[in-house]
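# can you look at this prediction? I've put the sequence above it.
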Amino acid sequence: MDYSGSECLALLIVLGGSLVQGLLGIGFGLLAAPLLYLLEPSYVPGPILLLGFLLASCMLLGNRQSLAWRRPLPAILARLPGAWCGGLLLGVLPSAWLGLLLGACVLLATLTSYRWLEVRCNPRNLAIAGFCSGLMGTATSVGGPPMALVYQSCSRISARDELAAFFLLTTPVSVLFLLYQGRMPLDYLHSTLKLAPGVVAGYALARCLDGRFDKRSPRQLLLLLSLLAASGLLMHSLWRLLA
């Protein structure tokens, strides 16, 4: 396949987001969505959701673990109405307002991550996080932060495997809502296929680097990059609205 300059840059963004999520269990949408939206708004939310589904599949297959769905089951069930609400929200938002919503969600998630709130991983909180994840994930493709907030006290391996299972089982729901509303045209599939090698390469690199670095370092870098990306997207969207 032939790649333009912007598509090569998009491929690098997808690779970086996949590398971070492969190491930390979260970060793909948080990092990739605002940057890809600045390149080409049509990347959000459809292609990002499909690429996230591919990444979750790679993580489960690569770790050779059984599907860890029992504990996140309340979140899985609650994502259904959340995805429906997110689809409705996406249907009434103009492109510039969608950029503002995406930037605000990423900025809020990033600022919250600097000082975690005390949230227990229990069925009630999982259900609330699942609903919020469905709403944010379907409307903006950034559905990870609510779940990460609930899993903050769990071990990295448990959080990584259960979050992968959550996104593997629930992302198709968001995609189906987008298809039903006619917001997932066939050319989205072509865009997704062109960026898919970045997911595979990023996850493979994460497998090679796992256990060879301080886990806190990439998290701080992820938060800094997400903060810059969200701020840039907010300014760009505000400029479009004012213009």
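Right, received. Where do you want to start? Being a predicted model, the structure only gives us computed values, none of them experimental. Numbers count the residues shown, from 1 in each chain.

# can we go C-alpha only for contacts and neighbour counts from here?
Fine.

# now for the longest helix along the chain, which elements pack on it?
The helix that spans the most residues within the chain, counting by DSSP state H, is helix 216-242. Secondary-structure packing of helix 216-242 (3 or more CA pairs under 8 Å, 6 or more residues apart in numbering; DSSP states H and E): helix 5-24, helix 28-39, helix 95-114.

# second structure follows, compare the two:
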Amino acid sequence: MLYSSLDILALVIVTVSIMVQAWVGIGFGLLAAPLLYLIDPAYVPGPVLVLGWLLSLVVVFKRRHSLNFLRVLPAILARLPGSWCGAVLLLSIASWQLSLFFGGALLLAVWLSLRRYSLPLNSLNLTLAGFLSGVLGTSTSVGGPPLALLYQHQARLTARDEIAAFFLVGTPISLLMLVWQGGASVLALGLIVKMLPGVMLGFWLSRHVERRFNVDSARPAILFISTLSALVVLTQGIIGGVAAY
């Protein structure tokens, strides 16, 4: 398989972004999607979703013996109605208005977290976070922060593994919706195959990062990525609103 210079650049982007998500639990889509879109719009959203899902598959397989599937199950179950509501909102409200609302809500959640306000990790809050993740993921393509903010005070490996389990089941819902709306061509399978080495290399690099920086909490990284997500979504809303008027 031949790689052009742009393919190699895309592979580097995928590798670094996968490494971040494999260490923190979120961040791949946020970091990779805008850069890959500049290289080739076909990378977004199909290949980005599939590559992120493959990372979740690897993480869950590696950690299957210590992973608490039952705890994260309420969030997984709530993602389906959340995704449906996100799709309904997109049909009834302008996407830029949704971006402004949810971007502001995310920023508020981060601010409350910095002020030491946090929610307990229980079934009710997991259901709420899973639902909001489904709504956000469908309407703005940024679905990780609601769940990650709920897990911010958990051990880093626990947060990463259970968020991976959430995306392992939740991402296929988004993929099915994409295929239903645009056909299998939206997946761009050729691009996915070319980027597969980036998934494996990024995960391998994350294992080395873990050994070099063996910290128990990913809270600072979660708050940083969530803030960045909120700003990206808000920017999308502002740009869309200016264009609408």
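Yes, it's here. Keep in mind it's a predicted model, so treat the numbers as computed, not measured.

# surely residue 104 of the second structure and residue 230 touch.
Yes: between residue 104 of the second structure and residue 230 there is a contact at 6.9 Å, judged by CA atoms under 8 Å.

# those two: which is more packed in?
residue 230 (25 against 16; other CA atoms under 10 Å).

# what sits against that one?
The neighbours of residue 230 of the second structure, taking CA atoms under 8 Å, 6 or more residues apart in numbering as the test, are 102-104, 106-107.

# number of residues surrounding the closest residue to it other than its chain neighbours?
Of all residues not flanking residue 230 of the second structure in the chain, residue 103 sits nearest, at 4.5 Å (CA to CA, 6 or more residues apart in numbering). Using other CA under 10 Å, residue 103 of the second structure has 27 neighbouring residues.

# where's residue 121 of the first structure relative to residue 162 of the first structure, distance?
Residue 121 of the first structure sits 12 Å away from residue 162 of the first structure, taking CA to CA, to the nearest Å as the criterion.

# between those two, who's got more neighbours?
The neighbour count for residue 121 of the first structure versus residue 162, taken as other CA under 10 Å, is higher for residue 162 (21 against 17).

# can you pull the contacts of the residue nearest to residue 230 of the second structure?
Residue 103 of the second structure sits next to 229-234 when contact means CA under 8 Å, 6+ apart.

# again, 7 Å this time
By CA atoms under 7 Å, 6 or more residues apart in numbering, the contact list for residue 103 of the second structure reads 230-231, 233-234.

# let's have the residues you listed in a markdown table, adding distance to residue 46 of the second structure.
Below are these laid out as a markdown table (distance: CA to CA, whole Å):
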| residue | distance to residue 46 of the second structure |
| --- | --- |
| 230 | 22 |
| 231 | 23 |
| 233 | 19 |
| 234 | 23 |
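
# now the buried members of the residues you listed.
Buried members of these, counted by 16 or more other CA atoms under 10 Å: 230-231, 233-234.

# residues in contact with the residue nearest the centre of the first structure?
Nearest residue to the geometric centre of the first structure (CA atoms, centre = their mean): residue 29, 2.6 Å. Each residue near residue 29 of the first structure by CA under 7 Å, 6+ apart is listed here: 141-142.

# ok, residue 201 of the second structure next?
Here residue 201 of the second structure is in contact with residue 15 (CA under 7 Å, 6+ apart).

# how much space separates it from residue 12 of the second structure?
10 Å.

# ok, now residue 61 of the second structure?
24 Å.

# and the two? Which one has more around it.
residue 12 (18 against 13).

# quick check: the nearest residue to that one once chain neighbours are set aside vs residue 151 of the second structure, distance?
Closest residue in space to residue 12 of the second structure, ignoring its immediate chain neighbours: residue 198 at 7.0 Å, by CA to CA, 6+ apart. Distance, residue 198 of the second structure to residue 151 of the second structure, by CA to CA: 27 Å.

# circling back to that earlier point, can you add distance to residue 218 of the first structure and give the helices and strands packed on helix 216-242 of the first structure back as JSON lines?
Below are those laid out as JSON lines (distance: least, CA to CA, whole Å):
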{"stretch": "helix 5-24", "distance to residue 218 of the first structure": "7"}
{"stretch": "helix 28-39", "distance to residue 218 of the first structure": "12"}
{"stretch": "helix 95-114", "distance to residue 218 of the first structure": "13"}
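
# of those, which approaches residue 54 of the first structure most closely?
helix 5-24 (10.1 Å; CA to CA).

# buried stuff in the longest helix of the first structure?
219, 222-234, 236-237.

# do the same with stretch 1-13 of the second structure
Going by neighbour count (16+ other CA under 10 Å), the buried part of stretch 1-13 of the second structure is 7, 10-13.

# which other residues reach that stretch?
32, 36, 39, 195, 198.

# now tabulate those in JSON lines and tack on neighbour count and distance to residue 208 of the second structure.
Below are these laid out as JSON lines (neighbours: other CA atoms under 10 Å; distance: CA to CA, whole Å):
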{"residue": "32", "neighbour count": "21", "distance to residue 208 of the second structure": "21"}
{"residue": "36", "neighbour count": "24", "distance to residue 208 of the second structure": "25"}
{"residue": "39", "neighbour count": "14", "distance to residue 208 of the second structure": "29"}
{"residue": "195", "neighbour count": "22", "distance to residue 208 of the second structure": "21"}
{"residue": "198", "neighbour count": "24", "distance to residue 208 of the second structure": "15"}
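
# what's the separation between residue 81 of the first structure and residue 75 of the first structure?
Distance of residue 81 of the first structure to residue 75 of the first structure, given as CA to CA: 11 Å.

# of those two, who's got more company?
A direct count of neighbours by other CA under 10 Å for residue 81 of the first structure and residue 75 places residue 75 higher, at 25 against 16.

# ok, now which ones touch that one?
Contacts of residue 75 of the first structure (CA under 7 Å, 6+ apart): 126-127, 129-131.
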